[in-house]
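Chemist: Sequence and computational prediction follow.
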Amino acid sequence: MHEHQTQMITSFDGTPLAIHRLGEGRPVLLLHGLFSSAEMNWLRFGHAALLAGAGFECLMPDLRAHGESGAPHDPEAYPQGVLTQDLAAVVKALGLDDYDLAGFSLGARTAAAAVIDGLAPRRLALCGMGLEGLSGWQRRSAFFLDAIDRFDEVKRGDAAFMAVAFMKQMKVDRVAARLLLTSVDDIAAGDLAKITMPTAVICGDKDGDNGSSEKLAEALPDAHHVTIPGTHMSSVTEADLGMAIRDFLAEN
């Protein structure tokens, strides 16, 4: 597969978090999407290798309840905003002060929330995310909670079929995933003004899963919109995603 290294850190509450690393140079934190992992989102389709080749050190955590990170079944392990607290713990554990931040889908949502909470990357890339996916998260979350609850009865043709198939492929811990979904808050539209660093909103041309990416770019103080090919699921498999992140981060 890919020559990457994995280290474990301990988050604010003792939960172990896996961080996968590839490349040397300017650090960029890459946050994967819901039910995915660093391996699936960033390594498998070559995005991390592309960034590493451009002089970046890719730091790719597995989110809580995903990949090789801890997936506790105790509801107390999922306070509101737990993913942003985990991200702050990662930044602290790695001693990052000058770095870039990119996230896909739930990773983009986590990145935006963390910046609102005080993280200050030089540049921010929000991928596979629209305005409604930030401010109307409860609707999106309800779709996935329903998919988890009906997991064994969902058939082809059901709106939840793709989500359930992906959960099966990724061997998702459904108890932990369900708890995690309930810990994610809506982001108030007014708080987007706090995202002041240069931001790229990168989204597939057929990806409306999280609402309008154009509206999200318009709502941010210093953002531009980048269109890449694909749907929410397929855009991750296309080299264009990695190239769009690379081109944005390489700008002066």
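Modeler: That came through, no problem.

Chemist: Could you use CA atoms for every contact and neighbour count after this?
Modeler: Noted.

Chemist: What ranges does the chain have for its strands?
Modeler: 5-10, 16-22, 26-31, 56-61, 100-104, 124-127, 199-204, 223-228 (DSSP state E).

Chemist: Which positions in the first one come out as buried?
Modeler: The neighbour-count criterion (16 or more other CA atoms under 10 Å) identifies Ile9, Thr10 as the buried residues of strand 5-10.

Chemist: which other helices and strands contact it?
Modeler: Judged by 3 or more CA pairs under 8 Å, 6 or more residues apart in numbering; DSSP states H and E, the packing partners of strand 5-10 are strand 16-22, helix 82-93.

Chemist: could you say what helices and strands the longest one packs with?
Modeler: Right, the one you point to is helix 82-93. By 3+ CA pairs under 8 Å, 6+ apart, helix 82-93 packs against strand 5-10, helix 106-116.

Chemist: Can you add distance to Ala77 and give those back as TSV?
Modeler: Below are the helices and strands packed on helix 82-93 laid out as TSV (distance: least, CA to CA, whole Å):
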stretch	distance to Ala77
strand 5-10	13
helix 106-116	17
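
Chemist: how about these, which one is nearest Leu131?
Modeler: Nearest to Leu131, of all these, is helix 106-116, at 10.0 Å by CA to CA.

Chemist: So which residue is smack in the middle of this structure?
Modeler: Of all residues in the chain, the one closest to the mean position by CA atoms, centre = their mean is Gly107, 1.3 Å from it.

Chemist: Look up how far Leu30 lies from that one.
Modeler: 8 Å (CA to CA, to the nearest Å).

Chemist: again with Thr227
Modeler: 19 Å.

Chemist: here's the one I want to compare it with:
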Amino acid sequence: MPVPTSPLVHRLVPAPAGRVHLVEQGSGPLVLLVHGFPEGWYAWRHQLPALAAAGYRAVAVDVRGYGRSSRPADPDAYRVRELVDDAVAVVEALGERTAVVVGHDWGSSVASNAALMRPDVFRAVAMLGVPYAPRGGPRPSTVFASMGGDEEFYVSYFQEPGRAEAEIEPDVRGWLAGFYAALSADTMPGPGAPSPYFTGPGGTLRERFPADRRPAWLTDTELDVFAAEFERTGMSGALARYRAVDRDWEDLAAYDGAPVTQPSLFIGGELDASITWMADAIDAFPVTLPGLVSSHILEGCGHWVQQERPEDTSRLLTDWLSALPPAAC
């Protein structure tokens, strides 16, 4: 694939909470890329040039709470409807009327809900790692609290402001390296090892992370980029997304069980725990994603789909994009 001549362009654009930092490359139909935890726009460093080379205007944002985007103090500001508003604001600030939205991890949830709530703006949606699951069932915090028996699920561990920050912030780089390794196919704990998604009584997440190996996809330089951002901003903005899950459940009551009808794509990693936990959501795609074009589980891939398997991910995205109906003028 030819390398595009257009450079990466950093911009700050107005958004409801103040500003969104974005990085764009290329020209053509707009493709908005939304990262997950704990990442940033840089998680899409491989897809930006690939999409630009394929004839798209690729735009990767720092989600609210990350990087150079605004970081409100109130956890209510991180509910998904607010992040959908940010995505709409980016499309408008770029002078566009519509976009294709692509998300990974938490970004997948933002992307699918953006398509659900604003079908007038988001004409198609691709989800990486986390499948679409319509709102429904009990309050999320109740579900998470019931998981793990005597151990505590990581989402519950993240709920109390300051608790996870106290674990992570004294050594952001080391914590990130361990977290990335724990969820990567080539470095994740083996069968029978304590799960890195849970903590024992009085324990930490980090004590279950691999401490002696680094994923093949992550160089020292790349780790430095991620770490430098969180060392500058702290972790509270990123963790606030987890602290808004019950607010999402309340806000989305009107969409209980609602399908996303636009053309869609799902890409997951075979070894990503989300694929196991949310197997029922994948099985329900014929009902919940009636516009699904294709679904792909990448063999031997972990959670960090677009970074572990950048060429496969970019190829699947560009093939899917090329088959979409053209954007309306």
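Modeler: Great, that's in hand. Since this is a predicted model, take the numbers as computed values, not measurements.

Chemist: thinking again about what came up before, intersection of neighbour lists for Gly107 and Leu30 of structure 1?
Modeler: With contacts taken as CA atoms under 8 Å, 6 or more residues apart in numbering, Gly107 of structure 1 and Leu30 have no neighbour in common.

Chemist: Arg139 of structure 1 is nearest to which of the strands of structure 1?
Modeler: That would be strand 100-104 among the strands of structure 1, by CA to CA, at 18.2 Å.

Chemist: Check the mean deviation of the closest one from structure 2.
Modeler: Superposed on structure 2, strand 100-104 of structure 1 shows a mean distance to its aligned partners of 1.0 Å (mean CA distance after the TM-score superposition for structure 1).

Chemist: and the angle from that strand to helix 106-116?
Modeler: Here the directions of strand 100-104 of structure 1 and helix 106-116 differ by 140 degrees (axes from the mean of the first three to the mean of the last three CA atoms, to 10 degrees).

Chemist: So which elements touch strand 100-104 of structure 1?
Modeler: By 3+ CA pairs under 8 Å, 6+ apart, strand 100-104 of structure 1 packs against strand 26-31, helix 106-116, strand 124-127.

Chemist: tell me the SS of Asp246 of structure 2?
Modeler: Classification of Asp246 of structure 2 by DSSP: H, G, I helix; E, B strand; the rest coil places it in helix.

Chemist: my guess is Gly103 of structure 2 meets Pro131, correct?
Modeler: No - assessed by CA atoms under 8 Å, Gly103 of structure 2 is found out of contact with Pro131, at 10.3 Å.

Chemist: what's the spacing between Gly107 of structure 2 and Thr313 of structure 2?
Modeler: From Gly107 of structure 2 to Thr313 of structure 2 the distance is 15 Å (CA to CA).

Chemist: ok so, going back, list the contacts of the residue nearest to the centre of structure 1.
Modeler: So Gly107 of structure 1 contacts Leu30, Leu31, His32, Gly33, Leu34 (CA under 8 Å, 6+ apart).

Chemist: Count residues in the vicinity of the aligned partner of the first one in structure 2, would you?
Modeler: Spelled out, it's Leu30 of structure 1. Here Leu30 of structure 1 is matched to Leu33 in structure 2, going by TM-score structural alignment. Neighbours of Leu33 of structure 2 under the rule other CA atoms under 10 Å: 29.

Chemist: Val59 is in contact with Leu33 of structure 2, correct?
Modeler: Yes - at 5.9 Å, Leu33 of structure 2 counts as touching Val59 under the criterion of CA under 8 Å.

Chemist: re the thing from before, out of Gly103 and Pro131 of structure 2, which sits in the busier spot?
Modeler: Pro131 (28 against 24).

Chemist: can you tell which of the helices and strands packed on helix 82-93 of structure 1 is closest to Asp98 of structure 1?
Modeler: Closest among those, using CA to CA: helix 106-116, at 13.8 Å.

Chemist: relative to helix 82-93, how tilted is the closest one?
Modeler: Going by the same axes, to 10 degrees, helix 106-116 of structure 1 makes 70 degrees with helix 82-93.

Chemist: how far does helix 106-116 of structure 1 sit from the chain's center?
Modeler: Relative to its chain's centre, helix 106-116 of structure 1 lies at 8 Å (CA atoms, centre = their mean, to the nearest Å).

Chemist: And for stretch 117-126 of structure 2?
Modeler: For stretch 117-126 of structure 2, the distance to the chain centre is 17 Å (CA atoms, centre = their mean).

Chemist: Looking at structure 1, which residue reaches furthest from the middle?
Modeler: Glu153 (28.0 Å).

Chemist: Quick check: the gap between the alignment partner in structure 1 of Leu12 of structure 2 and Ala18 of structure 1.
Modeler: With TM-score structural alignment as the criterion, Leu12 of structure 2 lines up with Met8 in structure 1. With the distance defined as CA to CA, Met8 of structure 1 ends up 5 Å from Ala18 of structure 1.

Chemist: Thank you kindly, that will do.
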